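Asks: Pasting the sequence and the predicted coordinates here, then a few questions.
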Amino acid sequence: MKRMMIFLSMLLSVVLLGKEVNITILGTSDVHGRMVPWNYSTDKADFSGSYSQISEVIKDYRQNNKNVIVVDIGDIIQDNYIEKFINEPQHPAMTALNEMKYDIIIPGNHEFNFGMDALNKVFKQFDGKVLSANIYYKTGERYLEPSTIMTVDGIKVGLIGATTPLVEQFEEESGNVKDMRFAMPADEIRKEVQNLKKQGADVIVLLAHMGLPNENNIPGTGVVDIANEVSGIDVIIAGHEHKNVSKQVVNGTIITEPYRYGAAISVVDLKFNVDAKGKKTLINKDAKTISVNSEKSDKKVEEIYAPYSEILIKDANVKVGETANDMVPQVLVKGIPSIYMKDSGLSTLFGDVQIYYSKADVVSFLVDNKKAVLNKGDIKKKDIANNYQYTSGETTVYELTGKDLKDYMEWSAAYFDTVKPGDTEYRYDPVRGASKYMTYDMFGGVKYKIDLREAPGNRIKDLRLAKGNKKVTDDMKIKVGLNAYRYEMLVAKGGPLEGRRVDPVWDSKTAFGEEEGTIRNMTIRYIRDAKKGKIDGKAHGYWEVIGIE
């Protein structure tokens, strides 16, 4: 009798109050080729994050939660040398994501680094859905499905994909997306919200390979703008900016972003009430990020990647040549790594390589590694990759004026904060230093000093061409070699060269090919061929940062 009363009480509760349905969405983004816990640039184990570790977390969630959706927000197939397998019959990343039972992936900007034919082949191998609402062929036809509804335990979950519209700008010089159009996302997302609601979606989730703030100061390129402009979005899982955003609420929309390199997962929890008449109401939503650091690694994913990993480790250890001296002093110069404070053997090498092949007067480059190191002795492929970390980086030459060059250099020098009286250490600018992108470029082929006692815009001193020691004047014509990605940032709205766009006169990928034209591979070829395997590793001493005695 007692059991009967409990049963009737529970039945009455369901009739009066309905049932509760919980759905969890797990989101990853910007894993950039970290399939297993191994960094192929350093050739060392790295358990800070990877898909094989993420897989174990996903398994735990599925074991303890009835309703789990798993999504990736893009930048999957580039970096950590995974691009070596872009033309494999079966791409290892898709094999792994299928094994992990991902439901949806969104193309990130780096998915387009390899051309549309290669990308189409990769996407066809994925068992789930690939979504993006704002990518079209120039004929007007959609490239991908814009959205989908997944019915989970009776709840219709509407999911919309979006990709940063700046892909066209990023890939302008490569021609990789010459037949594609990337629309500004707000209107496209708004249409999909309306379509999904007409189809009876109970909740709307935007999956966007876009950061929270607008990119390059272009309105509508960040998801905060999207949340403010488009009503009806319950949750946004963002990416692209490489930030760890546990939860931010904008205009009633929860936004989360799962950092980078597989180091974190965004966890979105949705709670619904379903009443006796079947009416479904979202009664709670929440989000957080969880660290993957030091998680164990899924042996099945490791097994999938093992033959590819073996190839990469063998290739990373191929000897390129030798240096007679240590190339980067392993010290801090008043709080900042020495690589950024004074011309070194490494910065000299990257400058000389680009000038040798491009015949430019001046070149720029970025060493996005605060722990840059290349010691006396053997130079291996992994040493080049560890110190020049932008996999696809190339040299494109533009004919600029002396004023253009100086404005560019002043912009770069503004990466540092102004030195104040009494300061004992240098500092990065608090905004630019916290950005996803390092935007401090070094320059070869010119002599200069950066005086951080001066305000931004007036820091470049004694600027002269290294060849002939000729002073750089505003109207001087100079061939400047730099990465096309950086050039597009410079000439974009709000950039230091806004409105001064010129056509390139030479680029290394046209000259040498998509792979051989990268700065990494030009450096390898320079050491092997031009220098016959031996470099002295010494600095030219062309530049330095000053300001604190």
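Replies: The structure has been received and is ready for your questions.
Asks: can we go C-alpha only for contacts and neighbour counts from here?
Replies: OK.
Asks: For the residue nearest to Asn67 when sequence neighbours are not counted, which residues are in contact?
Replies: Distance criterion CA to CA, 6 or more residues apart in numbering; nearest residue to Asn67, sequence neighbours excluded, is Ile23 at 5.0 Å. With contact set as CA atoms under 8 Å, 6 or more residues apart in numbering, Ile23 has these partners: 66-69, 152, 269-271.
Asks: take the one below as the second:
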Amino acid sequence: MRVQSVFPRLLAAGAAAILVAFVACTVPGPISQLPGSSRSASALSDSVDLIVASTTDVHGRIRAWDYFANATERTRGLSRAATIVDSLRNTAPGRVILLDAGDLLQGNPFAYTVRQESGKQPNAIVAAMNAMKYDAAAIGNHEFNYGVAYLDKAVSEARFPFLSDNTYRLDGSHAYKPWTIVERAGIKVGIIGATTPGVLVWDGENVRGKVTLGDIIPAVRQSVSEVKAAGAVVVVVTVHSGLDEPSSYDTVATGVPSENVAARIAREVPGIDLLLYGHSHREVRQLMIGNTLLVQPKNWATSVSVAHLTLARAGGKWSVVQKRADLVQAAGFVEKPEILAVTQRTHDATISVFTAPVGTTPVQWRSDSARLKDTPIVDFVLETEREATGADLASTAVFATDATFGPGPVTGAQMAKIYPYDNTLRVIRINGKQLRQYLDFSSRYYTGRITPRGTLETDSLIAGYNFDIVAGVDYTIDLNQPVGSRITRLVYKGKPVRDDDTFTFALTNYRQGGGGGYSMLTGSSVIKETGSIVPILLQEAVKRKGVIKQEDYFTQNWNIILPRAAR
């Protein structure tokens, strides 16, 4: 099945024309002079405008296709970003650098299919990036989701370097290239890459005994010195780390350095001209911290950052004299045919596997209110986990509040929509005190206030996927109470839970490793490692049942007491 662009040629041409105009009007000084102007060629040669185009957190969105909905994705996709990059290169030949800030190899059904094909077919994600002629990419934490060997194979297939100056082999040597140098218009540009050390928390079992990650700040400081010693005139850092958000894990309990340090890099490491960062799935057109320009394009190839570094030559030496950036949205650009061609076979295979029915259901299942009340769709995940492990309790998060399926056929894509990450399931032993702390910590997602629209206010610094729901125990969250005292009812099999009660608890490797800051689990003994990938487990559960019914899974076991102002 070949995807055709849904955009008329006129719209695509208009978007390209706007981009060309954007590039032209943002080139300052002598670069903007047209042929035939009064400025001499020698004057023009004393100034040059380098363009750094960048993406981040693509997460397998290579083509403009929504595999969950089995429909064209109108606003994003690396295949659309490729057309933006081509327009830049046509407008500024020999002056464009293309970078990515990591999290490429995991995140949607296409990426999962690429992983399943590993060893049989070339990596289609890397093939697309090769076709786009990326100059470098930082390694993101999700690059480790399928293990170091899988990442190393992807690196070996790339015609560009994957960079991470704070990832080391056990002998202390760099596991991946820390930096590279490219040349544009006769000017050497040093490109440094770094990775959030949270990998040690979220993918500890995948990297343990193979690689380790250190603090980003000293590693980048060292790399800046090295690229300058190697002749770099311009220094660019591409880092898979948020700006300055609180770490999602307990840095003290885990001993792992901070997760989000892009702002600190700019403040603490001199000599950086441009810093591309990602990880937080936000979008920042431009931000100046000291003398460093920071940019963050939107995740899933929704936008491309276009940064301009203007250099002037004086006394035979080049220096950056002006910096600015903007964002170009992917919506409106046609997909580049070459990207479609190199990914076609994997695209077809993904659609074939993920759209095939795995069972049926007589009713509709919805997740739109799943963070507000107990729902059958969440209980389906939880009870499937409990059945697979035999655990007393199980936990999950609501990853998408727009997931829905039924009535009718149930597909693998719909299961992946409910649980989009390839986390594995394990069982630990916890006590009653830890369980209460766990549930109370989860409740901090809600501030306890009501918005002007009359809805429950959530903490903007806490991701929705860090609000966990637990099955196997009955509990009440009272939002009138402060965090730390919100679990006002906690009952197991009709009896109040005591601090010294013990339970077997099914949860993911991400959460048990400390992901989301659930430090009360630190030190809990793992009594079973299933190795089962949660979305695959859900698919298999539907296949076994044939027909899934809400009454087979749903048990009302938790509720929220609203703030008094809302009653």
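Replies: All right, it came through fine. As the structure is a computational prediction, the values presented were derived from the model and not from experiment.
Asks: about what we covered before: the contacts of Ile23 of structure 1, buried ones only, as a PyMOL selection?
Replies: Below is the selection syntax for PyMOL that covers the buried ones among the contacts of Ile23 of structure 1, with 16 or more other CA atoms under 10 Å defining burial:
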select buried, resi 68+69+269+270
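Asks: so which of the contacts of Ile23 of structure 1 comes closest to Val320 of structure 1?
Replies: If you rank the contacts of Ile23 of structure 1 by distance to Val320 of structure 1 using CA to CA, Ile69 comes first, at 45.6 Å.
Asks: which residue in structure 2 lines up with that closest one?
Replies: With TM-score structural alignment defining the correspondence, Ile69 of structure 1 maps onto Ile97 in structure 2.
Asks: helix/strand/coil for that match?
Replies: Three-state call for Ile97 of structure 2 (DSSP: H, G, I helix; E, B strand; the rest coil): strand.
Asks: could you pull out the strands for the stretch 51-200 of structure 1?
Replies: In the stretch 51-200 of structure 1, the segments counted as strands under DSSP state E, counting those that start in this stretch are 68-72, 104-105, 129-130, 135-137, 147-152, 155-163, 180-182.
Asks: now those strands in JSON lines, with distance to Asp275 of structure 1?
Replies: Formatted as JSON lines, the strands of the stretch 51-200 of structure 1 follow (distance: least, CA to CA, whole Å):
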{"stretch": "strand 68-72", "distance to Asp275 of structure 1": "22"}
{"stretch": "strand 104-105", "distance to Asp275 of structure 1": "30"}
{"stretch": "strand 129-130", "distance to Asp275 of structure 1": "31"}
{"stretch": "strand 135-137", "distance to Asp275 of structure 1": "39"}
{"stretch": "strand 147-152", "distance to Asp275 of structure 1": "16"}
{"stretch": "strand 155-163", "distance to Asp275 of structure 1": "12"}
{"stretch": "strand 180-182", "distance to Asp275 of structure 1": "42"}
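Asks: Would you tell me which of those gets closest to Gly222 of structure 1?
Replies: The closest approach between Gly222 of structure 1 and any of the strands of the stretch 51-200 of structure 1, judged by CA to CA, belongs to strand 155-163 at 10.4 Å.
Asks: For stretch 517-535 of structure 2, measure first residue to last.
Replies: Its start and end residues considered, stretch 517-535 of structure 2 measures 23 Å (CA to CA, to the nearest Å).
Asks: So for that stretch, what gets flagged as buried?
Replies: Within stretch 517-535 of structure 2, the residues scored as buried using 16+ other CA under 10 Å are 517-521, 528, 532-535.
Asks: Aligned counterpart of Trp411 of structure 1 in structure 2, please.
Replies: Under the alignment defined by TM-score structural alignment, Trp411 of structure 1 corresponds to Phe441 in structure 2.
Asks: Assign that match to helix, strand or coil.
Replies: Per three-state DSSP, the secondary structure class of Phe441 of structure 2 is helix.
Asks: any idea how far it lies from Leu538 of structure 2?
Replies: According to CA to CA, Phe441 of structure 2 and Leu538 of structure 2 sit 27 Å apart.
Asks: Do a quick rundown of the helices in the stretch 51-200 of structure 2.
Replies: If DSSP state H, counting those that start in this stretch is used as the criterion, the helices of the stretch 51-200 of structure 2 fall at 78-91, 109-117, 124-132, 148-157, 199-202.
Asks: Tell me which of these sits most buried.
Replies: When you average the neighbours per residue for each of the helices of the stretch 51-200 of structure 2 (mean count of other CA atoms under 10 Å), helix 199-202 leads with a mean of 25.
Asks: Having no further points to raise, I will conclude here.
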